Each structure stands twice: as structure tokens, then as C-alpha cells.
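Q: Curious how this folds, go ahead:
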Amino acid sequence: MTSRAELENYLATLLDVGRFRDYGPNGLQVEGRGEIRRIVSGVTASLALIEAAIEAQADAIVVHHGLFWRGQDGRVVGWMKQRLQALLQHDINLFAYHLPLDAHAQLGNNAQLGLQLGWGADAQFGEQELGFIGALPQPLDVAGLRAHIEQRLGRSVTAVAGDGRRLRRVAWCSGGAQGYFESAIAAGADAFITGEISEPQAHLARETGVAFLACGHHATERYGAPALGVHMAERFGLEHRFIEIDNPA
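A: Below is the predicted model of the structure:
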């Protein structure tokens, strides 16, 4: 068991929350009961996750995607009312860590995605050093890399092959990080892996020769939250359960 305040302070230090310029608040987003024994981790603070956490009798939920984002409608109506009402009625704390959970060198989404895919990073790159880059265990062509990722993540991958070179160094940044493609190219990557693709990236891949692979936003960001949950459980002697809410994105 631990207190809400102790857990919040510990996570702020562990994830170095203060160094990030983010799209929403990191840390405690909704205050619940003061003592925490049981935590649920998940990717997004959806109503489905909140209801599952209620069923699991959780004292706190820890997610990557919280409730509050820059520029959103500030009214508590509709889906926002439903989510907040469920949390408040059941006195459940909601902790959310966005960019800090992407960037952490051991527990973060990018570090854990690399482990899932079977390789490690030797450097970080890009704005706020969110991107990871490293050498493949053995060179692959784009088809081989795509097949490997599809097998490990259990979903289809959109690939733009670039110039067909053998791939030796790969860069990755989970979620909606297609804007990091140019930074990955500058860092010396032969291929860049992220969650989503937008219109410009196909042209950049063809013109620069660097392959681009879009592997799913949720699919690339489902590993940091459970790793953080396991760490918290071990550190504070808590019960922990990761709850997967399926998302095709």
C-alpha cells in the first residue's frame, strides 16, 4: 500500500515529468482515494477501461492517454461527463503520462516496443529525444522487416519501401510520430517505424530512400503502461493488472 501523494511524487521523479513540453497535464488528472493498494494500467482512459477498473476494484488507473488535452472543449458534457462521473463516483485516481512515458529509457513505450521487436537503442534523437535508433541484429529487406513486425505485434503494417536498400539501422517512435521521419533520416536510419502515416511521408520515403513503416498507434503504445504498472507494483507492494481495450488504430 502507498499514498496517492507518495505515488505521484515518485512517478514525477522517475519519469522526469518536468522536462517535457507536452499536449496535456502529466501526473494526477483526477483525484480519488488517498490510499492505493490496487492499480490498473491501460493505454487510454476510455470509459471501457474505467468500467473494467471499477470491476477490478482498482484504487488507481495509470494510462498513457489521459482525459485532458490542449485545445479541447473544456465543458464536462457527453463522453467527458461519463468518464469523470465514473471515476468520481468510485473514488478512483487517474494518473496519465504522455511524452514522459514515451521517452523513458527502460519503461517507456519506445524502449518497450524495441524489446517487443527484439532490438535495443544505442541513441535517442529528435525533439525532446523521443525517438530511438539502433542496429538490427542482422540486416533485413523491407519485406523481412515488415513480416517480423507483423508477427511480433499481431497486426498488419503499412510499408513504403524507400530505395530497397538492406536495412541495418532502424529508428522508431511510437504512436502518432510520423512528423519525426525527417529527424530519423538525419540520424542515419535506413527505416523508420511509428504508428501512423500521413500523406507527406510516402513521398519522403521515395525521395530519400529511407523506408517508412506505420504499425498502428495503439499497437505501438501498448507496452509502456503495463511495464510502468509492474514497476510500481514491485516498488510499493501493490496489486497490478494491465487491462487491454482493443483498438484497431
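Q: only C-alpha atoms for contact and neighbour calcs from this point on.
A: Will do.
Q: Please enumerate the strands of the protein.
A: Using DSSP state E, the strands assigned to the chain run over residues 2-3, 27-30, 35-36, 38-44, 60-65, 93-96, 123-125, 131-140, 158-160, 167-172, 191-194, 211-214, 239-242.
Q: List the contacts of the first one.
A: The set of residues external to strand 2-3 that reach it, using Cα atoms under 8 Å, 6 or more residues apart in numbering, is 34-37, 236, 238.
Q: starting at the chain centroid, how far to that strand?
A: 25 Å (Cα atoms, centre = their mean, to the nearest Å).
Q: swap in the second one?
A: Distance of strand 27-30 from its chain centroid, counting by Cα atoms, centre = their mean, is 17 Å.
Q: and the gap between the nearest residue to residue 148 once chain neighbours are set aside and residue 51?
A: Counting by Cα to Cα, 6 or more residues apart in numbering, residue 148 lies nearest to residue 117, which is 7.8 Å off, once chain neighbours are set aside. Note on residue 117: its distance to residue 51, by Cα to Cα, to the nearest Å, is 31 Å.
Q: One more: residue 121?
A: To residue 51, residue 121 is 36 Å away according to Cα to Cα.
Q: neighbour-wise, which of the two wins?
A: Shown here are residue 121 and residue 51; by other Cα atoms under 10 Å, residue 121 has more neighbours (20 against 15).
Q: Just to check, the more buried one is in contact with residue 131?
A: No. Assessed by Cα atoms under 8 Å, residue 121 is found out of contact with residue 131, at 9.5 Å.
Q: so what's in contact with those two at the same time?
A: With contacts taken as Cα under 8 Å, 6+ apart, residue 121 and residue 131 have no neighbour in common.
Q: quick one, what contacts the residue nearest the centre of the chain?
A: Nearest to the mean C-alpha position of the chain, by Cα atoms, centre = their mean, lies residue 221 at 3.4 Å. Listed by Cα under 8 Å, 6+ apart, the contact partners of residue 221 are 43, 109-110, 113, 174-175.
Q: Sequence B follows; please return its structure for comparison with A:
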Amino acid sequence: MVHRNRLEAYLNELLTPAEYPDYAPNGLQVEGREQIATVVSGVTASAALIEAARDLRADAVIVHHGYFWKGEDPRVVGMKARRLRLLIEAGINLFAYHLPLDVHPKLGNNAGLARLLGLETDGRHAAKGVPGLLWSGVLSEAERADAFAARVEQALGRAPTHVDGGTTTIYRVAWCSGGADGLIDQAADLGVDAFLSGELSEPTTHVARERGIHYFAAGHHASERSGVQALGAHLAEALGVEHHYVEIENPA
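A: I've put the predicted structure just below:
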């Protein structure tokens, strides 16, 4: 069991959120009970995740996608009111870490993608003003694009959308979890054979073809599962809390 203040301080020291300009507040977003014995992690603080945490008698939920995004309607009504009511009535603390959980060199989503895809990292590059947001690395040996797509599907449990704009084989890859397909031009500047992110927008297809690299949209949710799982496992070992990762299926 750990006090809420100690958990918050530990997370902030580990993930250093003050170093990153972000689109939502990182850290404790909704205050619950002081003593924390059980932590649930998940990708997004949806009602389904909070209900699962309540049923597991969790004291805290840690997510990648929390609340209070820039430009969001500030009123506490409708879906937002229901989510907050669920947390408050159950006494559950909500912690959210967005960009800090993408870029962390060991526990982050990009680090997780490297492990899952068998990529040896050779660079962590600044993008959108965020240090270490765009990663690059190499496979153990070059492989055809269809083999790499199969690798992604096996690792993430979801067949990626593939835009074929590149070379016959893939060896050097750049990647960034989530909705980062807009970084494809910067990825191409690194001289990679392929770029992988979570989503596919209309311009990305043309950039891939015209810059001559493969693009793989692996799924926003699928590409961001590993960070919260690794963080929860780390907290269980470091602080002695019980940890459960809860998967809320999401095809996006």
C-alpha cells in the first residue's frame, strides 16, 4: 500500500511531465482515497475502464488518455459527468500521462513498440517540439513489406493498414505511437524504408508514395497499450501495489 501523494511524486519523478508541452494535464487528474493498494491501468479513462476498476476494488486508475484536453468543453455534463461521478463515488484516483508515456526510454509506448516488433533503436528524435517523440531503428535483417505487416499483426493483434510507397524490402524503420502519421515527412528525412504509427489520414498516403517509403497504420489504441502495462508492472515491483491491466477493445 502506498499513499496517494507518494505515488504521485514517484510517477512525476519517473515520467518527468514538466519537460513536455502537452495537450492535457499530466499527473493526478481526479482525487480519490489517500491509501492505494490496487492500481488498474488502461489506455483511455472510459466509463467501461472505470467500471472495471471499481469491480476490481481498485484505488487508482492510470491511463494514457485522461481528461481535460485543450479546447475541450469545460462543462461537467453528459458523458464527462458520468465518468467523473463513477470515479468520485468509488473513491478512485485518476492519473493520466500522455506525451511522457509515449517518450519514456524504457516504459513508454515507443519503447514498447520496439520490443514487440523486434526493432533495435538507433535514434530518438525531437518532433513537434517534444524531445524523443520520433524513434528510429533497424530489424535484425531486411524483410519484405508483407512480412513486416505480418510482424505488426502478430505483435499488436491487429492487421495494419499498409500504404506501399517504398523499397522492395524493409530494414530501417521509424515509428511513433498513436496519432502521429503527420510525422511521416520527418521520418522520411531520416532515410528509413518504413514509418509506423497508429492512424492513417488522407495526406499520409500521398506523402508515403511520393517520398518513397512504406507506411503502416497499426491502430491508435493498439500502438499505445504497452506503455501503461509496463508502467503498472513497474509500480507493482517498485512500490508493492497490486496491478491489473484492463483491455477495453477499440478498433481504432
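Q: that older thread, next up, the contacts around the residue nearest to residue 148 of structure 1.
A: Per Cα under 8 Å, 6+ apart, neighbours of residue 117 of structure 1: 148-149, 152.
Q: Of these, which count as buried by neighbour count?
A: residue 149 (16 or more other Cα atoms under 10 Å).
Q: will you turn the contacts of residue 117 of structure 1 into a markdown table that also has distance to residue 15 of structure 1?
A: Listed next are the contacts of residue 117 of structure 1 as a markdown table, based on distance: Cα to Cα, whole Å:
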| residue | distance to residue 15 of structure 1 |
| --- | --- |
| 148 | 30 |
| 149 | 27 |
| 152 | 27 |
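Q: still contacting in structure 2, which of the contacts of residue 117 of structure 1?
A: Retained in structure 2 by both residues aligned by TM-score structural alignment, their matches' Cα atoms under 8 Å are the following of those: 148-149, 152.
Q: What count of nearby residues applies to the equivalent of residue 139 of structure 2 over in structure 1?
A: With TM-score structural alignment as the criterion, residue 139 of structure 2 lines up with residue 136 in structure 1. Counted by other Cα under 10 Å, the residues lying close to residue 136 of structure 1 total 18.
Q: wouldn't residue 136 of structure 1 be in contact with residue 169 here?
A: Yes. If you go by Cα under 8 Å, residue 136 of structure 1 and residue 169 touch, sitting 5.9 Å apart.
Q: Which residue in structure 2 aligns with the residue nearest to the centre of structure 1?
A: Counting by TM-score structural alignment, the partner of residue 221 of structure 1 is residue 224.
Q: Any idea how many residues pack against residue 143 of structure 2?
A: The local packing of residue 143 of structure 2 (other Cα under 10 Å) involves 13 other residues.
Q: Hmm, it is touching residue 170, no?
A: Yes. If you go by Cα under 8 Å, residue 143 of structure 2 and residue 170 touch, sitting 5.3 Å apart.
Q: Contacts only, for the corresponding residue of structure 2 for residue 149 of structure 1.
A: With TM-score structural alignment as the criterion, the equivalent of residue 149 of structure 1 in structure 2 is residue 152. Residues in contact with residue 152 of structure 2 (Cα under 8 Å, 6+ apart) are 117, 158-160, 218.
Q: Same question for residue 210 of structure 1.
A: Applying Cα under 8 Å, 6+ apart to residue 210 of structure 1 gives the contacts 161-163, 185, 189-192, 204.
Q: What's the separation between the equivalent of it over in structure 2 and residue 99 of structure 2?
A: In structure 2, the residue matched to residue 210 of structure 1 (TM-score structural alignment) is residue 213. Using Cα to Cα, residue 213 of structure 2 is found at 26 Å from residue 99 of structure 2.
Q: the helices in the stretch 1-150 of structure 2, which residues?
A: Here the stretch 1-150 of structure 2 has its helices, by DSSP state H, counting those that start in this stretch, at 4-15, 47-55, 78-90, 99-103, 109-117, 145-156.
Q: so of the ones you listed, which one's packed in deepest?
A: Mean neighbour count (mean count of other Cα atoms under 10 Å) peaks for helix 99-103 among the helices of the stretch 1-150 of structure 2, with a mean of 27.
Q: Mean per-residue distance, that one versus structure 1.
A: Here the mean offset of helix 99-103 of structure 2 against structure 1 after fitting is 0.2 Å, by mean Cα distance after the TM-score superposition for structure 1.
Q: tell me how far that helix is from the chain's mean position?
A: Here helix 99-103 of structure 2 is found 7 Å from its chain centre; the criterion is Cα atoms, centre = their mean.
Q: Point out the other elements, helices or strands, that that helix touches.
A: In terms of contacts (3 or more Cα pairs under 8 Å, 6 or more residues apart in numbering; DSSP states H and E), helix 99-103 of structure 2 is packed against helix 109-117, strand 130-144, helix 226-239.
Q: Could you rerun that using 7 Å?
A: If contacts are counted by 3 or more Cα pairs under 7 Å, 6 or more residues apart in numbering; DSSP states H and E, helix 99-103 of structure 2 sits against helix 109-117, strand 130-144.
Q: As TSV, the ones you listed with distance to residue 74 of structure 2 would be great.
A: Listed next are those as TSV, based on distance: least, Cα to Cα, whole Å:
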stretch	distance to residue 74 of structure 2
helix 109-117	28
strand 130-144	26
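Q: now for those, which one comes closest to residue 16 of structure 2?
A: Residue 16 of structure 2 lies closest, by Cα to Cα, to one member of those: strand 130-144, at 12.0 Å.
Q: Can you list the buried residues in that closest one?
A: For strand 130-144 of structure 2, burial by neighbour count (16+ other Cα under 10 Å) applies to 130, 132-139.
Q: for stretch 230-237 of structure 2, same thing?
A: By 16+ other Cα under 10 Å, the buried positions in stretch 230-237 of structure 2 come out as 230-233, 235-236.
Q: how close does it sit to structure 1?
A: Mean deviation of stretch 230-237 of structure 2 relative to structure 1 after superposition (mean Cα distance after the TM-score superposition for structure 1): 0.5 Å.
Q: outside of that stretch, which residues touch it?
A: Residues outside stretch 230-237 of structure 2 that contact it (Cα atoms under 7 Å, 6 or more residues apart in numbering) are 41, 107, 241-243.
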